[in-house]
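Novice: below are the sequence and a predicted model for it; my questions follow.
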Amino acid sequence: MLVRTIYLLVAGYLLLLLPSHAVAQAGANAAPTTCGVDIEHQKTDAVEAACLREFGKLASREGDLLTLRLENGASKAYRDEGKACETDDAARCISHRLAAYHPEARVYSIVIGYYEGSAAELLSGRTGNVLRLSGTPYFSPDGSKFIVIDNDYAYGGPNDLSVGSNVNGSLSLEWEHATEQGELREWRLARWIDNDHIALRVFPADTGQKCPDNNCDAMLVRFGNGWAIRRLPARPQ
């Protein structure tokens, strides 16, 4: 099966370590599995298990069914098609893994895996509003904005960068940047400076996000209802 795992990185609010015996089994240098914090290089099954322990009654899984509770007492269910994935039924193969809950935004992040490629879905815990994304969402500290980074030029969407808003539980994209086919690049969030300025790192594709010429800094700046990418001067050698 060729399911590719998206790793969702969030600007850390929740931290839950695996039990000490599990960490020891993983090796002394292994990073603990966490929910909603930097989970790069970790498997989504392990991340979801950490999230389920963290959230208690807010989230649960029974077999192929993931259930997330909303603040109004309702719930949203996601059903996997595990047998289809096991039998290489590409048309029906789908999995859902809870990867994070953003407390300031009051939004769940769910990783959706397909036979080839993957996506993410945001679910508002306040309203049940959902928004499907092709890349990885990163929320601003106050939860009102999020940037979406899509570095999957094989199975991803047409846009490598997007910015969205979360207003009263209504999730929407307000700006999208089309992938430039002539010069494929990979992006990484450096930090949110404020809700109008986002510091980024940008790398040539397929370089392992390495910066050969020290010219990999960029800024996403808001202008009115839109955003613009600004490349920054190269760092001194």
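Specialist: Arrived safely. Numbering: from 1, shown residues only.
Novice: could you use CA atoms for every contact and neighbour count after this?
Specialist: Fine.
Novice: so which bits of the strand or helix carrying residue 175 are buried?
Specialist: Under the criterion of DSSP states H and E, residue 175 resides in strand 170-178. For strand 170-178, a neighbour-count test (16 or more other C-alpha atoms under 10 Å) marks 171-173, 175-176 as buried.
Novice: will you turn these into JSON lines that also has distance to residue 23?
Specialist: Shown next, in JSON lines, are these (distance: C-alpha to C-alpha, whole Å):
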{"residue": "171", "distance to residue 23": "36"}
{"residue": "172", "distance to residue 23": "38"}
{"residue": "173", "distance to residue 23": "38"}
{"residue": "175", "distance to residue 23": "41"}
{"residue": "176", "distance to residue 23": "40"}
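Novice: let me know the closest of those residues to residue 156.
Specialist: Each of the buried residues of strand 170-178 was scored against residue 156 by C-alpha to C-alpha, and residue 176 proved nearest at 13.8 Å.
Novice: isn't the closest one right up against residue 157?
Specialist: No - taking contacts as C-alpha atoms under 8 Å, residue 176 lies outside contact range of residue 157: 10.9 Å.
Novice: what's the longest helix in this structure?
Specialist: Under DSSP state H, the helix in the chain containing the largest number of residues is helix 44-55.
Novice: in addition, the following structure is provided for comparison:
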Amino acid sequence: MLVNAARSAQANSSDEDKMLGDARVASEESSSSLRVMEPRALAKGEAQRIGGRLIVTLRSGKTKVYSDRLACSRPAEETKCIRYSLVVHAKTRSSYIIAKQYYEGLEAIVVNEVSGVETIVRGIPSYSSDGRSLVVFLENDPEVGFAVEVWQKNGDRFAKVWTGSPNSDGIYVSYRLIRWISEDAFLIETKTKYGGKKPDALQEVLIVRDASGWKIAPR
């Protein structure tokens, strides 16, 4: 029974990771794609949509409501639109991930499904295997440009503990999570574009945690 439960939890977390990965790709392609994908997340979670309202249910039975701005239904005011879409109910990590989409760009709200406490990050996150760490990729962010952030569980929310910018010497960098190797190491792929000044570069980068904290591992 314990083996079956462990396998079920692993399968469910893999499904959650896939939904998060699909959402990251969709958010890069079109701002409307996440709303199109939402029915799959609603079907697997304890949430519902009623018109412009997304309603998520906490373990206590209480609900949190996220309402689209009325401007979203008025073409002349589309720049003021803020729209909420459920990305995944990550039950194995006791949280909901909700995309808060602006006219340009988005944030992700990580909702603790026990307490309802929120953590806001500036991109669709990826969980570590035990759910106690998050990785967030920032690409062309207005504040920091291109960076990788690591967030760690701190009580009911997550706190940012590290920011680094591997291979960010070009004019544009994109990041992709390859896999978590352990709770203290993950491997990413970076694609650096140089605008024709030299060939684009595709590299793997290992990010690790030691006694001093997180860092980019030397090659």
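Specialist: That came through fine. On a predicted model such as this, the values are computed, not experimentally measured, just so you know.
Novice: TM value for the aligned chains?
Specialist: TM-score for the superposed chains, counting by TM-score structural alignment, normalised by the length of structure 2: 0.77, backed by 197 aligned residues with a C-alpha RMSD of 3.0 Å.
Novice: follow-up on the earlier one: what packs against the strand holding residue 175 of structure 1?
Specialist: strand 118-124, strand 130-133, strand 159-167, strand 226-231 (3 or more C-alpha pairs under 8 Å, 6 or more residues apart in numbering; DSSP states H and E).
Novice: as JSON lines, those with distance to residue 42 of structure 1 would be great.
Specialist: Shown next, in JSON lines, are these (distance: least, C-alpha to C-alpha, whole Å):
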{"stretch": "strand 118-124", "distance to residue 42 of structure 1": "16"}
{"stretch": "strand 130-133", "distance to residue 42 of structure 1": "20"}
{"stretch": "strand 159-167", "distance to residue 42 of structure 1": "23"}
{"stretch": "strand 226-231", "distance to residue 42 of structure 1": "30"}
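Novice: which of these has the highest mean neighbour count?
Specialist: Highest mean neighbour count among those (mean count of other C-alpha atoms under 10 Å): strand 118-124, with a mean of 23.
Novice: how big is the angle separating that one from strand 170-178?
Specialist: Here the directions of strand 118-124 of structure 1 and strand 170-178 differ by 150 degrees (axes from the mean of the first three to the mean of the last three C-alpha atoms, to 10 degrees).
Novice: residue range for strand 118-124 of structure 1 in structure 2?
Specialist: Counting by TM-score structural alignment, strand 118-124 of structure 1 lines up with residues 106-112 of structure 2.
Novice: about what we covered before: just after the strand holding residue 175 of structure 1, pick out the following helix or strand.
Specialist: strand 185-194.
Novice: picking that back up, residue 140 of structure 1 is nearest to which of the helices and strands packed on strand 170-178 of structure 1?
Specialist: Judged by C-alpha to C-alpha, the one of those that comes nearest to residue 140 of structure 1 is strand 159-167, at 9.8 Å.
Novice: the closest one packs against which elements?
Specialist: Where contact means 3+ C-alpha pairs under 8 Å, 6+ apart, strand 159-167 of structure 1 is packed against strand 145-149, strand 170-178.
Novice: turn those into a markdown table, including distance to residue 122 of structure 1.
Specialist: Output for these, formatted as a markdown table (distance: least, C-alpha to C-alpha, whole Å):
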| stretch | distance to residue 122 of structure 1 |
| --- | --- |
| strand 145-149 | 11 |
| strand 170-178 | 8 |
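Novice: the strand holding residue 175 of structure 1 vs structure 2, mean deviation?
Specialist: If you overlay the two and look at strand 170-178 of structure 1, the average distance to its match in structure 2 is 2.4 Å (mean C-alpha distance after the TM-score superposition for structure 1).
Novice: give me the angle between that strand and strand 145-149.
Specialist: 40 degrees.
Novice: and the closest residue to residue 155 of structure 1 other than its chain neighbours, how many neighbours?
Specialist: Nearest residue to residue 155 of structure 1, sequence neighbours excluded (C-alpha to C-alpha, 6 or more residues apart in numbering): residue 117, at 5.1 Å. Residues within reach of residue 117 of structure 1, counting by other C-alpha atoms under 10 Å, total 17.
Novice: what does residue 20 of structure 1 give?
Specialist: What residue 20 of structure 1 shows, counting by other C-alpha under 10 Å, is a neighbour count of 10.
Novice: next one: the one 3 residues further on
Specialist: Each residue near residue 23 of structure 1 was counted by other C-alpha under 10 Å, and the total is 16.
Novice: in which helix or strand would I find it?
Specialist: helix 20-26.
Novice: residue 5 of structure 2 now?
Specialist: For residue 5 of structure 2, the host element (DSSP H and E) is helix 2-29.
Novice: what lines up with residue 109 of structure 1 in structure 2?
Specialist: In structure 2, residue 109 of structure 1 lands on residue 97 (TM-score structural alignment).
Novice: what's near enough to touch that match?
Specialist: Shown in contact with residue 97 of structure 2 (C-alpha atoms under 8 Å, 6 or more residues apart in numbering): 86-90, 108-111.
Novice: nearest residue to it in space, please, no chain neighbours.
Specialist: residue 110 (4.8 Å).
Novice: quick one, what contacts that neighbour?
Specialist: 95-98, 118-121 are the contacts of residue 110 of structure 2 under C-alpha under 8 Å, 6+ apart.
Novice: quick one on the thing from earlier: in structure 2, what stretch matches the helix holding residue 23 of structure 1?
Specialist: Helix 20-26 of structure 1 covers no residues of structure 2 once aligned (TM-score structural alignment).
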